[in-house]
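# Sequence first, then the predicted structure, then my questions.
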Amino acid sequence: MKWLLRSVLISSLLAVVVFSYIFFSETGELPTFIDHWQGFILVIFLANIGAIGVYYLNRVFNQFLPWNERRSLRFLVELLTGLIIFLFLAAVFYFFYVSPSISLDQENDFWVNYWDGAVKLVIILSVLIYIYSLINFSMFSYNQYSVVQIETLRHERNQLRLQFQALKSQLNPHFLFNALNNISALSTGDIKQAENYIRKLAETYKYILITEKKKLVTLKEELEMVSAFFYMQQIKYEDWISLKLSVSEEIAQTFIPPLTLQLLVENALKHNVVDEDNILIIEISADESGIMVKNNCPKRREHHKIKTRNISFQIGLENIKKRYRYFTREAIKITSNSSFIVRLPIISDEE
């Protein structure tokens, strides 16, 4: 309601100023409201009709010819349509207010005498519509900038939330409890292996803490973390698990959301039976087409918590998918037959 009242006041004021200026430039005196009240009322009415028409016409243009698609054409169309509307209304003003006050014989002389005034009117209308179009475009640009900023902040918040979920799964007490149990068992036997285990555990937690607020890390950093994590798992599974890495140095400099590979490796360990009769082989390879994480499916786990584990598995994959959507339009591809394969897009630019 306020914007409507403000628009009416501005349109009315401009109409009065333009009418008074044209009248003064042609007669040498300002029009008084007492003598020309009909002209004032009519020009205010027509100006507001024109302003409303231009406003709603621009709303149509926003749908069929938006500013962000073809700015120059939109600007030209808005300028021409606005000028046509107000010239038409100027003709209406002439027909209803000026024409009745002059005789047919005087009409030709009128256009000769007041042609300069008509030209001035066209110029003034063109300038006003041009200014309006500039303001309209500026408001559009500001609104678009605000929308982009809000979307960016929302995406960053969601990205941090998803990353926190991934981090939380690694910082849970169960994971740390198992690690401490392994250290305790190793410390009574192979001291060297216990030292290596502690070192790998420290590397894992250091990576988790360092990447807490990072959106992306290099594939090389992620692979180093996965190797450390996998080393700790080998303490439990020994030769029943195997990790094969095949990534060129060039591809290793591309980017990946933190803990992506670690989640996939952990899922492979969690959802398959691993023993001397069921050897689990995990392969991580990458080329220009993408990153492939592949594991054979020796035997799926069957127990009373299978439904819960499947839900956990789906949540982990969904977390990875959502985080990738912030950086690429390429979809993550998942195939599951004799092997379970996840194909991740390459993210070449950290921005």
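Noted; the coordinates are in hand.
# Please make it C-alpha for all contacts and neighbour counts, starting now.
Will do.
# And the strands in the stretch 251-351 of the chain, which stretches?
255-256, 280-287, 290-296, 333-336, 339-344 (DSSP state E, counting those that start in this stretch).
# now the angle from the longest one to strand 339-344?
Which is strand 280-287. Strand 280-287 runs at 30 degrees relative to strand 339-344, counting by axes from the mean of the first three to the mean of the last three CA atoms, to 10 degrees.
# quick one: contacts for the nearest residue to residue 268 once chain neighbours are set aside?
Leaving aside its chain neighbours, residue 268 sits nearest to residue 295 (6.9 Å; criterion: CA to CA, 6 or more residues apart in numbering). Residues in contact with residue 295 (CA atoms under 8 Å, 6 or more residues apart in numbering) are 268, 280, 281, 282, 283, 339, 340, 341.
# Give me the neighbour count for residue 32.
The number of residues packed near residue 32 is 10, by other CA atoms under 10 Å.
# next up, a second structure to put side by side with the first:
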Amino acid sequence: MEKRILFIITGFLSGAGIGLFVYYNLTGQFPLFVHGLILSTGTGIIGILQLWVFYRISQWLNERIPLEKQFSSRIILDFIINATIGISVSGVMLMAILYIMRPNPVAEIWQSFKESFLTLWILIVVLVLMYNIIMMVFYAYYHYAEGQISDVKIERKQLKLQFEALKSQLSPH
């Protein structure tokens, strides 16, 4: 449950932050309260959905290419796929928002807001990189904890066997 709440909060804050940043980058000013609230909510929901897609892609890749067997290629592939999807989705969403704001041809929108697109895509790549680093940290911690638990289980089993051996030596039967 805590993982889901953290997931939702992280996705919402990153999406809302990127949405407000892109708006400021486009207009040079922050949105009014109501408009900013709508913008933050919309982009926050998009952020949650994108983070969920990144997570599902990572799970899908874990089934196909386990991290234990091909760590570096798996991480690089995860980064490339997530960055490509993040850039594509954010580009389409920004293009749709700009088209709604100013119904111009797509080529004209691209020429007018090329820097905003590039800034957004750099942010997406950085966030995907941070996501991959955080996932690697969780993976390393999980395997470290799993190793510690297995060591304790083995030690406990050895102590139990030693205890049984001592009991059998003391027992007259």
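Perfect, I can see it now. These numbers come from a predicted model, not from an experiment.
# Relative to residue 149 of the second structure, how far out is the spatially most central residue of the second structure?
Centroid-nearest residue in the second structure: residue 131, 4.1 Å away (criterion: CA atoms, centre = their mean). According to CA to CA, to the nearest Å, residue 131 of the second structure and residue 149 of the second structure sit 27 Å apart.
# quick one: whichever helix or strand residue 92 of the second structure is part of to the first structure mean distance?
Element membership for residue 92 of the second structure, per DSSP states H and E: helix 71-101. Following the fit onto the first structure, the mean deviation recorded for helix 71-101 of the second structure is 1.8 Å by mean CA distance after the TM-score superposition for the first structure.
# quick one: that helix to chain centroid distance?
Relative to its parent chain, helix 71-101 of the second structure has a centroid offset of 12 Å by CA atoms, centre = their mean, to the nearest Å.
# ok, back up a step: look up which helix or strand the residue nearest to the centre of the second structure falls in, please.
Going by DSSP H and E, residue 131 of the second structure is in helix 114-170.
# From the contact counts, what lies against that helix?
helix 2-27, helix 71-101 (3 or more CA pairs under 8 Å, 6 or more residues apart in numbering; DSSP states H and E).
# Can you lay out these as TSV showing distance to residue 111 of the second structure and mean neighbour count?
Shown next, in TSV, are these (distance: least, CA to CA, whole Å; neighbours: other CA atoms under 10 Å):
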stretch	distance to residue 111 of the second structure	mean neighbour count
helix 2-27	13	17
helix 71-101	12	16
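# Stretch 291-307 of the first structure aligns to what range in the second structure?
Across the second structure, nothing matches stretch 291-307 of the first structure (TM-score structural alignment).
# before we move on, what about stretch 193-203 of the first structure?
Counting by TM-score structural alignment, stretch 193-203 of the first structure lines up with no residues of the second structure.
# Which positions within that stretch qualify as buried?
For stretch 193-203 of the first structure, burial by neighbour count (16 or more other CA atoms under 10 Å) applies to 194, 197, 198, 200, 201, 203.
# what sits up against it?
Contacts to stretch 193-203 of the first structure, defined as CA under 8 Å, 6+ apart, come from residues 179, 183, 186, 187, 225, 228, 229, 231, 232.
# And stretch 27-45 of the second structure, by the same measure?
Taking CA under 8 Å, 6+ apart as the rule, stretch 27-45 of the second structure contacts 11, 12, 13, 14, 15, 16, 17, 18, 19, 20, 23, 24.
# secondary structure element for the closest residue in space to the third one that isn't next to it in sequence?
Sequence neighbours aside, residue 44 is the residue nearest to residue 13 of the second structure in space, at 6.2 Å (criterion: CA to CA, 6+ apart). For residue 44 of the second structure, the element it lies in under DSSP H and E is helix 33-64.
# how far apart are that helix and its match in the first structure?
Helix 33-64 of the second structure sits 2.4 Å off on average (mean CA distance after the TM-score superposition for the first structure).
# Does residue 104 of the second structure fall in a helix, a strand, or a coil region?
coil (DSSP: H, G, I helix; E, B strand; the rest coil).
# same check, this time on residue 30 of the second structure
Classified using three-state DSSP, residue 30 of the second structure is coil.
# Which residue in the first structure aligns with it?
By TM-score structural alignment, residue 30 of the second structure lines up with residue 30 in the first structure.
# Tell me how far residue 2 of the second structure lies from residue 69 of the second structure.
Relative to residue 69 of the second structure, residue 2 of the second structure is positioned 29 Å away (CA to CA).
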